[in-house]
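K.L.:
sequence first, then the predicted structure, then my questions.
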Amino acid sequence: MIKERIETGVYQPGDQLPSVLKIQEEFGVATATGQKVLHQLRKDGLSYTEPGMGTFVKQRSPGEAHP
């Protein structure tokens, strides 16, 4: 769902993504699942993490296709 929100523009480049705790609350998943979600988004090149600040939507290069 979060990946879909990035791809459809609900979350824009530079927007902060929900924390693991917020993912747990919104989707009713375990901590490990929330961590995996954020890890996969980074792996897919859709987000980046600023230590102590959170995870943010990555700016795409012009012409870059959605994964």
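P.N.:
Everything's here; your move.

K.L.:
use CA for all of it now, contacts and neighbours both
P.N.:
Fine.

K.L.:
show residues contacting the helix or strand that contains Ala32.
P.N.:
Ala32 belongs to helix 31-43 when assigned by DSSP states H and E. With contacts defined as C-alpha atoms under 8 Å, 6 or more residues apart in numbering, helix 31-43 is touched by 3, 20-21, 23-24, 47-49, 55.

K.L.:
take this one as well and set it beside the first:
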Amino acid sequence: MADIIRRRIADGTYPPRTRVPSVLQLQAEFGIAAATGQKVHRALRDEGLIYTEPGLGSFVARTDD
């Protein structure tokens, strides 16, 4: 799932500063467990591709900074 989200970020499906699917949305789209969705978010955050705003969601990080 992380690879799919990475591709969507790279191809502009999720442009910078737009929200990426929540863990619940990942569960619904891919039929995965919540823990797997959390791992996807954690991996993308660790790579600097997304950031999380508590109470608001996770967003694509800017790549032009």
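P.N.:
Yes, it's here. All of these numbers come straight from a predicted model, not from anything done at the bench.

K.L.:
would you mind getting the average deviation of the helix holding Ala32 of structure 1 from structure 2?
P.N.:
Compared with structure 2 after fitting, helix 31-43 of structure 1 deviates on average by 0.4 Å (mean C-alpha distance after the TM-score superposition for structure 1).

K.L.:
would you check the span in structure 2 matched by whatever helix or strand comes next after that helix?
P.N.:
Following helix 31-43 of structure 1 in sequence order, the next helix or strand is strand 47-50 (DSSP H and E). Matched against structure 2 by TM-score structural alignment, strand 47-50 of structure 1 falls on residues 50-53.

K.L.:
mean per-residue distance, the matching stretch to structure 1?
P.N.:
Superposing on structure 1 places stretch 50-53 of structure 2 at an average distance of 0.4 Å from its equivalents, by mean C-alpha distance after the TM-score superposition for structure 1.

K.L.:
buried sites along that stretch?
P.N.:
For stretch 50-53 of structure 2, the buried set under the neighbour-count rule, 16 or more other C-alpha atoms under 10 Å, comprises 50-52.
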